[in-house]
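[1] build me a structure from this.
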Amino acid sequence: MTSEVFVEKKKLEQPPLEIHTLGDRVLRMPAKRVSRVDSEVRQVVRQMLQTMYSADGIGLAAPQVAIHKQIIVIDCEPDEPANQPLVLINPTIKQFEGEVCVFQEGCLSIPGVYLDVKRPEAIAVAYKDEYGRPQTLTARGLLARAIQHEIDHLNGVMFVDRVENKLALNQELGKHGFSAQAVKSVS
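    So this is what the prediction gives:
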């Protein structure tokens, strides 16, 4: 079944939503659960996908565009037209699996900053799809990391909050014009 939320994977001159950046209070507000998945939610998902593709991202959480709902879109293969993006509404990680791996992460809300973050290599996640149907997924590698990164956004946590190398963190943030004061360490 083809979803009505999927959009053409292309950059728009004027993406429909604005991505907020580190230091903006909206990024620190926890998102609310979606009570009913309806056409309004699907419209938000469409706009989030268009905004994510326009910014060359592989994931976007609703709080990054100042929408305080538990909605995430992910596409680890944005250059692959046949690969459909993943829509996760009210996602909950049920289980962490495998090794804890260190991998470089970036974020559309902190452009240009890439730093090492430790996360479990595999997860099991429960969520609702764009039609409100309950789903479960076991994800590994980049997809597992992207889901964990975006779920953090739903809780007001950003990847820089998990960076252990504070010297590298401060240097990278400063180099790209961000304040280290905006980081809220969780490690």
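[2] only C-alpha atoms for contact and neighbour calcs from this point on.
    Noted.
[3] how far does the helix or strand containing residue 121 sit from the chain's center?
    Taking DSSP states H and E as the definition, residue 121 sits inside strand 115-128. Remark: strand 115-128 is offset 11 Å from the chain centroid, using CA atoms, centre = their mean, to the nearest Å.
[4] can you tell me which strand in the chain is longest?
    strand 86-105 (DSSP state E).
[5] just the angle between that one and strand 115-128, please?
    Strand 86-105 runs at 170 degrees relative to strand 115-128, counting by axes from the mean of the first three to the mean of the last three CA atoms, to 10 degrees.
[6] which parts of strand 86-105 are buried?
    Neighbour-count burial for strand 86-105 flags 86, 87, 88, 89, 90, 91, 92, 93, 96, 105 (criterion: 16 or more other CA atoms under 10 Å).
[7] to compare against the first, here's the next sequence to fold:
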Amino acid sequence: MNRIAQVHDFSGKGMGLAAPQIDLDHAIAVVRSALRDSADESIVLINPRITFVSSETDEKHEGCLSFFDVRGLVPRPLQITVESQTLSGETRVECYEHGLARLIAHEIDHLDGLLYNSRMRPGVAPIPVAEYRGTGRAWAY
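    Prediction:
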């Protein structure tokens, strides 16, 4: 956690970071988002495992610190349940919905070696950030 805090303070770009993105061989992801009631509180996922995925999905543009100059239209479930461990080693089960479910799923994908472009529909290409900004389409639920 100290290494992640040193590398990325979430004050500018990015709402999440997975340990493999900074060359740490651990199954840890951190999400810090204004989509949460307390944007100052980070969601720390240690050894996370998605145990439930809703059949209801939506498709929104996502960005990534791994290649932040483009945005991709990615289908994701509107609700997921995640089992993970706390820093003290206890098992925790949490349900996430809408944008937070999207962010959590995105970071867990990193732990599985996936980038969002692998989730995009065939034939759909990422678009430049400048083009995305022109869409005026923020995530809305």
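[8] so in the second structure, which helix runs the longest?
    Longest helix of the second structure, by residue count under DSSP state H: helix 98-111.
[9] and that one, which stretch of the first structure?
    Using TM-score structural alignment, helix 98-111 of the second structure corresponds to residues 141-154 of the first structure.
[10] what about residue 40 of the first structure, helix or strand, and which?
    Using DSSP H and E, residue 40 of the first structure maps to helix 39-54.
[11] report the central residue of the first structure.
    Closest residue to the average C-alpha location of the first structure: residue 150 at 2.9 Å, with CA atoms, centre = their mean.
[12] for that one, which non-adjacent residue is spatially closest?
    Closest residue in space to residue 150 of the first structure, ignoring its immediate chain neighbours: residue 61 at 5.5 Å, by CA to CA, 6 or more residues apart in numbering.
[13] immediately after the longest helix of the second structure, which helix or strand?
    For helix 98-111 of the second structure, the succeeding helix or strand toward the C-terminus, using DSSP H and E, is strand 127-128.
[14] and stretch 129-140 of the first structure, how far out from the chain middle?
    15 Å.
[15] so for it, first residue to last residue, what's the gap.
    By CA to CA, to the nearest Å, the extent of stretch 129-140 of the first structure from end to end equals 19 Å.
[16] buried residues, that stretch. List them.
    Going by neighbour count (16+ other CA under 10 Å), the buried part of stretch 129-140 of the first structure is 129, 130, 131, 132, 136, 138, 139, 140.
[17] my guess is residue 35 of the second structure meets residue 98, correct?
    No - using CA atoms under 8 Å, residue 35 of the second structure makes no contact with residue 98, being 9.3 Å away.
[18] picking that back up, kindly name the residues of the second structure that line up with the strand holding residue 121 of the first structure.
    Taking TM-score structural alignment, strand 115-128 of the first structure hits residues 72-85 over in the second structure.
[19] quick one, what contacts residue 128 of the second structure?
    69, 70, 71 (CA atoms under 8 Å, 6 or more residues apart in numbering).
[20] so which of the residues you listed is the closest to residue 24 of the second structure?
    Minimum distance to residue 24 of the second structure across the contacts of residue 128 of the second structure is 23.4 Å, recorded for residue 69 (CA to CA).
[21] who's in contact with the closest one?
    So residue 69 of the second structure contacts 128, 129 (CA under 8 Å, 6+ apart).
[22] again, only this time at 6 Å
    Residues near residue 69 of the second structure by CA atoms under 6 Å, 6 or more residues apart in numbering: residue 129.
[23] that one and residue 126 of the second structure, how far apart?
    Using CA to CA, we find residue 69 of the second structure at a distance of 10 Å from residue 126 of the second structure.
[24] over to residue 42 of the second structure?
    Applying CA to CA, the value for residue 42 of the second structure to residue 126 of the second structure is 28 Å.
[25] what's the answer for residue 27 of the second structure, then?
    For residue 27 of the second structure, the distance to residue 126 of the second structure - CA to CA - is 27 Å.
[26] returning to what we had before: how many residues are close by the residue nearest to residue 150 of the first structure?
    For residue 61 of the first structure, the neighbour count with other CA atoms under 10 Å is 30.
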